[in-house]
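1. What follows is a predicted structure for the sequence shown.
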Amino acid sequence: MIFHDSIQEAKQYGRDAVKEMTARNIPATPDNYAVWYAYVSGRDPDLSRMISILDGNGQSFTAAICSDLYNKSFASGIDEAALNATTDRIESEMKRILSYVGEAGQGAANYSTTLATAHGDILDSKNVESLTSAVTKVLTETRKMEEMNKNLEHQLANSTDEIGQLRDDLEDMRKEAMTDALTGIANRKLFDMELRDLAKEAQETGDELSLLMLDIDHFKKFNDTYGHQTGDQVLKLLASTMTKTVKGDDIPARYGGEEFCVILPGTNLKDATAVAENIRQRVSSKTLVNRTTKEDLGKLTISIGVGQFDLGESLADLIKRADQALYEAKHSGRDCVKTQNDIGANTQTFN
């Protein structure tokens, strides 16, 4: 999670985080501090919802619950049990391969000794019988070596297949850890990684890079009226529309709650604004209908802020600028696109 707070904001959030932990008798460990800093700053709607539910149910914030909150919001997202199991399988397979190679090496050494002995026997042979015996010994050991090599080839082929499967398993785990479970698009962790890498690339090449920040208008009211399940369907609809609208190397991602982002490499502010407007129009053109009751749920609208990366600036500045443009869109009637050029002098960050 990227924090882009001023020194004064960070101090206040830090004090508020400690106050919240103290009120709930939660030890101020680094992991817990990260959770409650994010909570009081209000930048992670999913985390805020989880804590509100726990508070509403009167649950105590045990070590297990605190650990779960941290893992859901900050950890890598990889199932540790599955990762450990895969690691154990890789270690086991490597030991098997080393065993195969060791056996083959010993067999090759024995074969070499046999050939050296047979060579001497052949040179010392005085008759056909002794020569035949020496040649037969070489033939027998050669066949043994051939059979051993066949077994080694078969064993190594099996190990290759197993390692290939393990590689695929690890790739699946990596993708799962970087994908938003509800919408199927990039999650916050992958967004942070991709934005960092693309900004670094832009620094090196001088290419343009833009960022869209999207927020569903009146989503809380929609959720309260129709329920979280319907709200989840709306989130999936927006993610699907974004994915179908963007092209090439563009990266749509869920930033948190009802906020989404699109990273647009090789795109200037003008073209990024056109992409944003295209997304907005496609979303607003859809009519929401409850599939079960056939109830007309009205129109879905979104507000979008657009920022362009300035070479040499921090990513926090880019995100904050796009966030401020989103704030302008929200306070200009919603269902519109605003860019960093529209930011007013008194604009504050919209969370």
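-> Now that the structure is in, tell me what you want to look at.
2. Going by C-alpha atoms from here, please, whenever you check contacts or count neighbours.
-> Fine.
3. A253: which element?
-> Here A253 sits within strand 251-256, counting by DSSP states H and E.
4. another one to put next to it:
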Amino acid sequence: MIHDQSMQRRRSRIRGLFGVTAPTDAPADAHTPVEGERARLLDAIRDFLLGNNLDISAANLLAAHTAFSGGNPRLRRRIGERIAAGEAISQFWLDQQLRDDGKSDPATHYEDMAVRLQSSVERFRDTTSSARNAVVSYGRDIASQVETLAREEPAATSLLREKSQGMAETARTFEMRLLRAEREAQSLREELARARRDATIDPLTQLPNRRGFEAVFEEEFRMARSNVEAMCVAFCDIDRFKCINDSFGHDTGDRVIVAVGELLKTMGTGSCHAARHGGEEFVMIFRGFTTEQARERIDAMRIALGKRRFVQESTGDVIGKVSFSAGVADVFAFPDRRNALRAADEALYRAKEAGRDRVEIAG
């Protein structure tokens, strides 16, 4: 009985995090906002895993942390939707969400390998360069010693020159091989650098992907803080996208994603950026914009999208109006960037709950 009551309280707290029900036994406030945020995050992770009878594994801990800390708003929203629907969160379901996330951002799996490979290539290039320089120095030493011996032992000059020429030729051959290896290493290094840059681009929309967004977000945040500028972040999610995929096929779904991506590109300036965060979800950065200004810009794009009519290319069937919902948050109104991302995601969730095709501002 005690165990059942404890499980029920944990589930209640998790439901409260998503606004499904109010928490009945919220923990006492911590001494500082930072301590309170840490306590809230630890409680959320604990309640999520224990309340759903999930294993306390490294993968589950990482998934819970990214969901509740703001690192993976898409997973957080799916968890919230499942809880709101009263459906169980099983290990099988969670594993499926993590696999889907991996498919939408394959660069995540290869980035570490690319970093290690590039580091190895750079070490090889440095080693071959050092070896080539050593060979050049060795050849010069041979020539210098031959000249010295020739002056001291004139009778041995012919034999010395013959032997030294063979050694010098060997050294030059080795030097040329090392030079080629050094050039190949440099070429491979440049190709790897290009590949890593490409890994931050979503191949479907040509917008930055989640990894590319993180780099842009960090730089824009640094600039906004340095210049004392306003800064907002926003999530937008295509409404009822699963129905589009199920009814008209993934090719049509991809065309809709591309169309939304093209629309978001139109706002691209030096201080406004858009990225595909995964699946049908996009994230935007507005440096120098208040939340109301950012909302107005997103609303204009939402209205423009609503005026378009999509058809299925293979049959000509009319898909009809496509819309998206969005949530906007003031980055500097929260303790850190992760909290702002989570707030924007929660605002998006409220927009969905309020009927979709709308933009909400985080409180």
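-> In hand now; what should we look at? Here the structure is a predicted model, which means the values were calculated and not measured.
5. Quick one: average offset of the strand holding A253 of structure 1 versus structure 2, please.
-> Its aligned residues in structure 2 lie a mean 2.2 Å from strand 251-256 of structure 1 after superposition (mean C-alpha distance after the TM-score superposition for structure 1).
6. Relative to structure 2, which residues correspond to the helix or strand that that strand is followed by?
-> Using DSSP H and E, the next helix or strand after strand 251-256 of structure 1 towards the C-terminus is strand 259-265. Under TM-score structural alignment, the match for strand 259-265 of structure 1 in structure 2 covers residues 281-287.
7. which residues are contacting the matching stretch?
-> With contacts defined as C-alpha atoms under 8 Å, 6 or more residues apart in numbering, stretch 281-287 of structure 2 is touched by 74, 217, 220, 224, 229-238, 271-277, 294.
8. repeat that for 7 Å
-> Contacts made with stretch 281-287 of structure 2 from outside it, assessed by C-alpha atoms under 7 Å, 6 or more residues apart in numbering, are listed as 220, 224, 229-238, 271-277, 294.
9. what's the mean distance for it versus structure 1?
-> For stretch 281-287 of structure 2, the mean distance from the matching residues in structure 1 following superposition reads 1.7 Å, by mean C-alpha distance after the TM-score superposition for structure 1.
10. what separates that stretch from the chain centre, distance-wise?
-> 13 Å (C-alpha atoms, centre = their mean, to the nearest Å).
11. Could you pull out the strands in the stretch 251-363 of structure 2 for me?
-> Under the criterion DSSP state E, counting those that start in this stretch, strands of the stretch 251-363 of structure 2 are mapped to 272-278, 281-287, 310-311, 318-320, 324-330, 359-361.
12. With mean neighbour count and distance to D126 of structure 2 as extra columns, can I get those in TSV?
-> Below are the strands of the stretch 251-363 of structure 2 laid out as TSV (neighbours: other C-alpha atoms under 10 Å; distance: least, C-alpha to C-alpha, whole Å):
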stretch	mean neighbour count	distance to D126 of structure 2
strand 272-278	25	37
strand 281-287	25	40
strand 310-311	16	55
strand 318-320	13	58
strand 324-330	30	46
strand 359-361	24	52
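13. okay, these in TSV with distance to A168 of structure 2 next?
-> Formatted as TSV, the entries for the strands of the stretch 251-363 of structure 2 read as follows, by distance: least, C-alpha to C-alpha, whole Å:
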stretch	distance to A168 of structure 2
strand 272-278	58
strand 281-287	62
strand 310-311	73
strand 318-320	76
strand 324-330	69
strand 359-361	75
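14. K299 is in contact with S284 of structure 1, correct?
-> Yes - contact between S284 of structure 1 and K299 holds when scored by C-alpha atoms under 7 Å: they sit 6.3 Å apart.
15. Quick check, central residue of structure 2?
-> Against the mean C-alpha coordinate of structure 2, by C-alpha atoms, centre = their mean, the closest residue is R211 at 2.0 Å.
16. For the residue lying closest to V101 of structure 1 once chain neighbours are set aside, pull up the helix or strand it's in.
-> In space, and not counting its chain neighbours, V101 of structure 1 is closest to L152: 7.8 Å by C-alpha to C-alpha, 6 or more residues apart in numbering. Taking DSSP H and E as the criterion, L152 of structure 1 maps to helix 128-177.
17. and the very next helix or strand once past that helix, which stretch of structure 2?
-> Following the chain from helix 128-177 of structure 1 toward its C-terminal end, the next helix or strand by DSSP H and E is helix 188-205. The aligned range for helix 188-205 of structure 1 in structure 2 is 210-227, by TM-score structural alignment.
18. nearest residue to the equivalent of A63 of structure 2 over in structure 1 other than its sequence neighbours?
-> Residue pairing (TM-score structural alignment): A63 of structure 2 is matched to V35 of structure 1. Computed as C-alpha to C-alpha, 6+ apart, the closest residue to V35 of structure 1 that is not its neighbour in sequence is Y70, at 6.0 Å.
19. And the strand or helix carrying the one you found, what's buried?
-> Per DSSP H and E: Y70 of structure 1 is located in helix 63-73. When burial is assessed from 16 or more other C-alpha atoms under 10 Å, helix 63-73 of structure 1 yields the following buried residues: C66, L69, Y70, S73.
20. returning to what we had before: distance of the residue nearest to the centre of structure 2 from D239 of structure 2?
-> 24 Å (C-alpha to C-alpha, to the nearest Å).
21. swap in K103 of structure 2?
-> 21 Å.
22. what do you get for L75 of structure 2?
-> 16 Å.
23. Would you mind listing the buried residues in the helix or strand containing D46 of structure 1?
-> Taking DSSP H and E as the criterion, D46 of structure 1 maps to helix 45-56. Buried positions in helix 45-56 of structure 1, judged by neighbour count with 16+ other C-alpha under 10 Å: P45, D46, L47, S48, I51.
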